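In: One predicted model, sequence on top.
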Amino acid sequence: MSALTLASAPEDATALEAAEAHHARLAGELAGRVALLLTATGRDHVAAERLHAGLVAFCDRELLPHTAAKEAVLYPVARRLPDTRLLIEGLVGEDRCLAALVEALRDSGDLALAAAEARALQVLFEEHLAKENGLVLPLLAAAPDVPLPALLADVQERTAPSGAPTVAAPRTKAEDMTDDPTNQDGCGGCGCGARETGDPELDVRTVPHAVRHATVFRTLDTLPVDAALVLVASHDPLPLLAQLEERRPGVFATEYLERGPESWRLRFTHRAALGVVEVTS
């Protein structure tokens, strides 16, 4: 069922679709960070520690403020709708579980345990968003007396950094190096070629299909200039490559490292300057 079918007004449909897109972005970045942490754990202790710290920072910066804002703004309104009390109480309980998982992740001194907690956080967060996308948001959009665009604007304002615009400014290279899930070497992705452990890998075969492309895009968005990421997929990701070129034209050079039949491996390198995308064998 489409958002237009569910919404009571066109502006509600637009707001609902924007909220779902934002949820996909959050879930995609979380899935990408967790996948990289799982890959690094047991293989590169230094890289895993950086990925662990970056994941906690992402949760503090985006995931937890987002859940808190929705609990403060959306849930009280949704609770007043018919037959929603138990649903909202369940979601509030899940918010508490998400916060507890982030705290456990923050305090974990064992990287293997941290990876397990990160995976549990990802699974619960995706299930949580599925309930909001499939139940809470459509109910709010269908209610004629609920100003859904205004409510979602309030959520966005509450989650934006104090004094900052609601649309985030582009991150600098220095900021990327500080909180970058792919920054695994001591050179900080400077392009000197001194990667002792090789490029990080993102295996999207373990990422739910609904957020797979969002996961790749959000992970590539954090990649510093001259750094590289290896993508592992179960098929040739031609549609993803086309979407990436449409979204970020000329930004990434792409090289095939393996072409099936069991898996496809591609290296994405963030170019220093825009140019024509190259896809090499």
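Out: Sure thing, it's come through. Please read these numbers as outputs of a predicted model, since none were measured by experiment.
In: From now on I want contacts and neighbour counts done on CA atoms only, so please keep to that.
Out: Fine.
In: Break down this protein into its strands, ranges please.
Out: Along the chain, the segments classed as strands by DSSP state E run 201-203, 228-233, 252-259, 264-270, 279-280.
In: So for Val56, which of those sits nearest?
Out: strand 201-203 (18.4 Å; C-alpha to C-alpha).
In: Give me the helices and strands touching the closest one, please.
Out: helix 10-40, strand 228-233 (3 or more C-alpha pairs under 8 Å, 6 or more residues apart in numbering; DSSP states H and E).
In: Can I get these in CSV including mean neighbour count?
Out: Output for the helices and strands packed on strand 201-203, formatted as CSV (neighbours: other C-alpha atoms under 10 Å):
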stretch, mean neighbour count
helix 10-40, 22
strand 228-233, 21
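In: quick one, which of the ones you listed is nearest to Asp179?
Out: helix 10-40 (11.1 Å).
In: about what we covered before: Met1: which of the helices and strands packed on strand 201-203 is closest?
Out: Judging these by C-alpha to C-alpha, what sits closest to Met1 is helix 10-40, at 12.0 Å.
In: now the closest one, how far from the centre of its chain.
Out: 5 Å (C-alpha atoms, centre = their mean, to the nearest Å).
In: Which other helices and strands does that helix contact?
Out: Going by 3+ C-alpha pairs under 8 Å, 6+ apart, helix 10-40 lies up against helix 3-6, helix 45-58, helix 111-131, helix 137-142, helix 148-159, strand 201-203, helix 212-221.
In: how about those, which one is nearest Gly32?
Out: helix 212-221 (5.1 Å).
In: Go ahead and name everything in contact with stretch 204-224.
Out: 24-25, 27-33, 35, 173, 176-177, 180-183, 189, 229, 231-234, 240, 244, 270 (C-alpha atoms under 8 Å, 6 or more residues apart in numbering).
In: this is the other structure I want to compare:
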Amino acid sequence: MTTDNVVVAATAEDAHAVDAIRNHHAEIAGRIAHLTDALLDAVETNTDAEVARRAVVDYLTGTLLPHAIAEEQTLYPAAARRVDAKLLVESMIAVHRRIAALVDRIEHEASPTSAAAAGYALRSMFDAHLVDENDRILPVIAGDPDVSLAGAVEGMHDLLGEHAPEGDHASEQGHGAHACTCGEKDEPEPVLDVREIPHAIRHATVFGAFDAVPAGGTLVLVASHDPIPLLRQLVERTDGTLAVDYEQRGPDVWRLRLTRG
């Protein structure tokens, strides 16, 4: 995702709703990135590939697909009110169908390697899809004075995750995740480089990725500065059980190992 556009909303409530949806999008993308990386690592090291595959499928069927359905029931009809957005909405729905087909492939491919390839394809497709969601669909709805985006999504967990309409609440750690807690450490540690992630959704992306880390697991974070405010938020999300080990402290790159207690 390379989007960081400002959305001009008809009301302050709609602007908050846009932020909440974008943050949930970032969390989903971060979680998918972590889980698909874990599946690829498991295939490459021949360790617990089926466990990693199950974790991916559980999250996609439990969170991503319901999110897509909720969009088609609320956001897309609101956007399609505008004639110039109808073709875009149709293309977005078509992408949802391709994503659903990839979820089916991840679950049912006989070869774990093929499943991992389908996971990587889904991740790439979803990241591109979010650019259209965030920068084209949401601005159309939020800018329409005859549509209340905040009213349309109020109370809809599948669209907002654990975010309130104001976007002030963080998601519960580990919600919807399935992770192996066997304690094995042979597989490579996942790396999340946030330097190219837009600032507005950077923290949410990290939250999504770290929520998929099991107890005792580690996420390697790469940043362009010392992410002290982010670390404070992660400590709160983990009830103080976060362990931080700096592998590199600038001047241009900070590299940290974040371990869940």
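Out: Looks like it came in fine. Everything numeric in this text was worked out from a predicted model, so none of it was measured.
In: thinking again about what came up before, for the helices and strands packed on strand 201-203 of structure 1, give me a markdown table that also has distance to Asp110 of structure 1.
Out: Shown next, in a markdown table, are these (distance: least, C-alpha to C-alpha, whole Å):
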| stretch | distance to Asp110 of structure 1 |
| --- | --- |
| helix 10-40 | 13 |
| strand 228-233 | 25 |
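In: So for Val73 of structure 1, which of the ones you listed sits nearest?
Out: helix 10-40 (13.6 Å).
In: which residue numbers in structure 2 go with that closest one?
Out: Using TM-score structural alignment, helix 10-40 of structure 1 lines up with residues 12-42 of structure 2.
In: what's the average distance of the matching stretch to structure 1?
Out: Superposing on structure 1 places stretch 12-42 of structure 2 at an average distance of 1.2 Å from its equivalents, by mean C-alpha distance after the TM-score superposition for structure 1.
In: And Met1 of structure 1, how close does it get to Pro170 of structure 1?
Out: 35 Å (C-alpha to C-alpha, to the nearest Å).
In: scratch that, Thr206 of structure 1
Out: Distance from Thr206 of structure 1 to Pro170 of structure 1, by C-alpha to C-alpha: 29 Å.
In: what about these two, which has more around it?
Out: Thr206 (13 against 8; other C-alpha atoms under 10 Å).
In: Which residues does stretch 30-44 of structure 1 contact?
Out: Contacts of stretch 30-44 of structure 1 (C-alpha under 8 Å, 6+ apart): 47-48, 51-52, 55, 111-112, 115, 118-119, 122, 181-182, 197, 200-204, 206-207, 215-216, 218-219.
In: Tabulate the helices and strands packed on helix 10-40 of structure 1 in a markdown table, adding columns for distance to Lys70 of structure 1 and mean neighbour count.
Out: Formatted as a markdown table, the helices and strands packed on helix 10-40 of structure 1 follow (distance: least, C-alpha to C-alpha, whole Å; neighbours: other C-alpha atoms under 10 Å):
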| stretch | distance to Lys70 of structure 1 | mean neighbour count |
| --- | --- | --- |
| helix 3-6 | 19 | 17 |
| helix 45-58 | 17 | 20 |
| helix 111-131 | 11 | 19 |
| helix 137-142 | 11 | 23 |
| helix 148-159 | 6 | 18 |
| strand 201-203 | 30 | 24 |
| helix 212-221 | 21 | 21 |
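In: Just put those in JSON lines and tack on distance to Ala15 of structure 1.
Out: Below are the helices and strands packed on helix 10-40 of structure 1 laid out as JSON lines (distance: least, C-alpha to C-alpha, whole Å):
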{"stretch": "helix 3-6", "distance to Ala15 of structure 1": "9"}
{"stretch": "helix 45-58", "distance to Ala15 of structure 1": "24"}
{"stretch": "helix 111-131", "distance to Ala15 of structure 1": "16"}
{"stretch": "helix 137-142", "distance to Ala15 of structure 1": "8"}
{"stretch": "helix 148-159", "distance to Ala15 of structure 1": "5"}
{"stretch": "strand 201-203", "distance to Ala15 of structure 1": "31"}
{"stretch": "helix 212-221", "distance to Ala15 of structure 1": "19"}
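In: So which of those is nearest Thr84 of structure 1?
Out: helix 137-142 (9.2 Å).
In: so what does the closest one touch, helix or strand wise?
Out: Using 3+ C-alpha pairs under 8 Å, 6+ apart, helix 137-142 of structure 1 sits against helix 3-6, helix 10-40.
In: Please repeat the previous calculation with a cut-off of 10 Å.
Out: Under the contact criterion of 3 or more C-alpha pairs under 10 Å, 6 or more residues apart in numbering; DSSP states H and E, helix 137-142 of structure 1 touches helix 3-6, helix 10-40, helix 64-79, helix 148-159.
In: and those as a markdown table, adding distance to Glu255 of structure 1?
Out: Below are those laid out as a markdown table (distance: least, C-alpha to C-alpha, whole Å):
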| stretch | distance to Glu255 of structure 1 |
| --- | --- |
| helix 3-6 | 38 |
| helix 10-40 | 20 |
| helix 64-79 | 36 |
| helix 148-159 | 37 |
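In: can you tell which of the ones you listed is closest to Ala142 of structure 1?
Out: helix 3-6 (5.5 Å).
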